[in-house]
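Undergrad: Here's my sequence, what's the structure:
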Amino acid sequence: MQLAIRHDTVYRYEAPVHYSIQQLRLSPLTTPAQIVTQWLVDAPGKLDAGRDAYGNALMTLVLTRPHKEIRLRVRGEVETVPLPDGRLPEGEGPIPMQHFTSPTRLTEADAALADFAQSLRSLDDAAGLLDTAARVTERIRYEAGVTDVTHSAADAFALGRGVCQDHAHVMLALCRARGVPARYVSGYIDPGDVPEMASHAWVDVWIDNGWVTVDVTHACFASEKYCRIAVGRDYEAAAPVRGRRVGGMGETMDVSVEVNVQASQQ
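TA: Prediction:
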């Protein structure tokens, strides 16, 4: 499947920012599951490219002149392949597997989550993962605007509402409470009739000596409709944009994402 992706982000500040540094995880990698055919990240300054500890493509933007706005523009095309039973055709990666069994601030299981984890039928096979995803979305109804990036899995579970990021964090908390390695995935999805869901989050779970990738929000495997951008232990490690600044006072952010399916080129 050929996915055409457009992602625009604009930060605006009440007062001039004198210095800012931004880490951008906005570029997919070519892997056995996807081929990047075109990709461009445009920013108001030089981008230094590298990799982070998880192997994600990482760009760093440093602005030292006063500015009241930062515009980031992403355009690209990715060809994806079907993943039977959600199994990724790749190995462990650069991080020891034990790292993905350790909770973080956003994925710590409180008493309620720990009890829920123990009630699950199974987390060590593909069918069990889909069943768990369905139970998570039953407990946490999808609703935009009720949580933000600071809310933890425990927060969303108690609230009973949230978005894809919350579903992913709860799934990670449940897996780790049961000693099953799992990691957060950020990326894009062909959203069908729900364009606001084009920017997405899901999880990879390590079972039977391989990663199985699951979209918790839709209780399905994350297959060819998905473009993977970054992985980490939680959102903070895989966020599309993270940074610091000096000055600026108040900040607003506008984000627009579009994903369209292109006709396959023969």
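
Undergrad: When you work out contacts or count neighbours from here on, use the C-alpha atoms and nothing else.
TA: OK.

Undergrad: any idea where the strands of the stretch 1-150 of the chain begin and end?
TA: Along the stretch 1-150 of the chain, the segments classed as strands by DSSP state E, counting those that start in this stretch run 2-24, 34-42, 47-51, 57-63, 67-80, 141-142.

Undergrad: Please generate a structure for the following sequence too, so the two can be compared:
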Amino acid sequence: MNILCSIILNKIIRTIIYAIVLIIILLYPIFFRLLGLPVKYKFVEEYNFKVNEPTGLKMAVILPSDGPYQEITNVDISWEGDTEIIDHGTARVVRISGKLEDSFCIRIKYTAKMKTGRINWDEKVIDKYIQDESGIESTENLIVSKANSIAKGKSIDDIREIYNFVNKHIKWPTGDRIGSEGDVQSALTALKTGEGVCGEFANLMVALCRAKGIPAKSISGLFIPLLPGLKKPIWNHQAGAHAWVEFYADGKWHFADPSHGGAMNFNSIDGLHLSYGEKESIKQIYDSSVKWAGTDYHLIVAMSNPLKFVVATSSENVIIEPAGFLDTNNRYLFFIAAIIVLIIAERLLICHHPALSLDSHG
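TA: Now for the predicted structure:
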């Protein structure tokens, strides 16, 4: 009986160890974050064109660039025509032009190395980051009054109080989205209604910070899923559009995601937030891309989230299917390989130590 119990216990222990190994492989960003290690992702954007006749093409794609908690490398563009890359700081624009002779797929790949842990950084503070702007109504009496009731000063503890308030005050809408007015994700509306999506969470936190004279900005980007699917999402991206906050305190800039909330998303980076930069700046880059592409050509499509691109052609008879996804083949192949290795190791262990097998004691 004691031998049987020992065998069962060994079996349970080995199963737990194998499960832990497989979970670490699948959810490695969580463990990298706990260890403060950077995480690498391979991003792919595909733009499939279907044309019935040769047509001129002008296309602009906005991609992320290097930032305080990310490094973008290995940018590869599958296009034989003219390509120009314009760097705008935290974002870059790829301008593609030439002629489509036949149906074609323009594929853009890049690698993002994401930092994790407590990351603070130096960056110039400009007046814009303490001023009122569209959707961030920091001078409105209601917002000023609320900011003064939440925070007494400008310390990081005061900002944490603002962060916690926003996270608890705003609820994600369950029906029709009412947290914004038109295209503007309004901080004032979110404060009044208590409803909104990530953009309202970010804008309200920024507005409350600015009302206290604390520099802050609303950031536009992508949130990377822990387990991306294998299917390519047409007219979408596996990493969903997201918004969060960067704020200035104690002489440094810091990160916060009020829509996710919790201690882990305040003044700490999880390696899952890919930044395109300050939201208003990205809007200006997008608007200028629309103007550039639409000059002399027919504007076919313009998309600002989660993919950010503009397409114009000399012919109107063009169909495009865009898709954004993460290249996770290596991770899933590694997962399958790990399962095979563990099974082989289990068989070899039993072959060398038959007493560990339950079957031998049947």
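
Undergrad: TM-score for this pair?
TA: The TM-score (TM-score structural alignment, normalised by the length of structure 1) is 0.70; 246 aligned residues with a Cα RMSD of 4.1 Å.

Undergrad: possible to save the strands of the stretch 1-150 of structure 1 as a markdown table with distance to residue 214 of structure 1 and mean neighbour count?
TA: As requested, the strands of the stretch 1-150 of structure 1 are exported to a markdown table (distance: least, Cα to Cα, whole Å; neighbours: other Cα atoms under 10 Å):
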| stretch | distance to residue 214 of structure 1 | mean neighbour count |
| --- | --- | --- |
| strand 2-24 | 19 | 18 |
| strand 34-42 | 16 | 15 |
| strand 47-51 | 24 | 13 |
| strand 57-63 | 22 | 18 |
| strand 67-80 | 16 | 18 |
| strand 141-142 | 17 | 17 |
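
Undergrad: which residues are contacting stretch 252-266 of structure 1?
TA: With contact meaning Cα atoms under 8 Å, 6 or more residues apart in numbering, stretch 252-266 of structure 1 is reached by 1-13, 188-191, 195-196, 198-199.

Undergrad: repeat that for 7 Å
TA: Outside of stretch 252-266 of structure 1, the residues within contact range by Cα atoms under 7 Å, 6 or more residues apart in numbering are 1-13, 189-190, 195, 198-199.

Undergrad: again with stretch 261-279 of structure 2
TA: 29, 33, 39, 64-65, 90-91, 114-119, 167, 217-224, 254-257.

Undergrad: Now that stretch: buried residues?
TA: 261, 265-279 (16 or more other Cα atoms under 10 Å).

Undergrad: ok, and for stretch 239-246 of structure 1, which residues are buried?
TA: Going by 16+ other Cα under 10 Å, stretch 239-246 of structure 1 has these buried residues: 239, 240, 241.

Undergrad: Go through those and name the one nearest residue 39 of structure 1.
TA: residue 240 (15.1 Å; Cα to Cα).

Undergrad: Excluding chain neighbours, what is closest to the closest one?
TA: residue 25 (4.5 Å; Cα to Cα, 6 or more residues apart in numbering).

Undergrad: ok, which stretches of the stretch 151-300 of structure 2 are strands?
TA: With DSSP E, counting those that start in this stretch as the criterion, the stretch 151-300 of structure 2 has strands spanning 216-223, 240-249, 252-256, 273-278, 298-303.

Undergrad: Contact partners for residue 47 of structure 2?
TA: Contacts of residue 47 of structure 2 by Cα under 7 Å, 6+ apart are 105, 106, 107, 320, 321, 322, 323.
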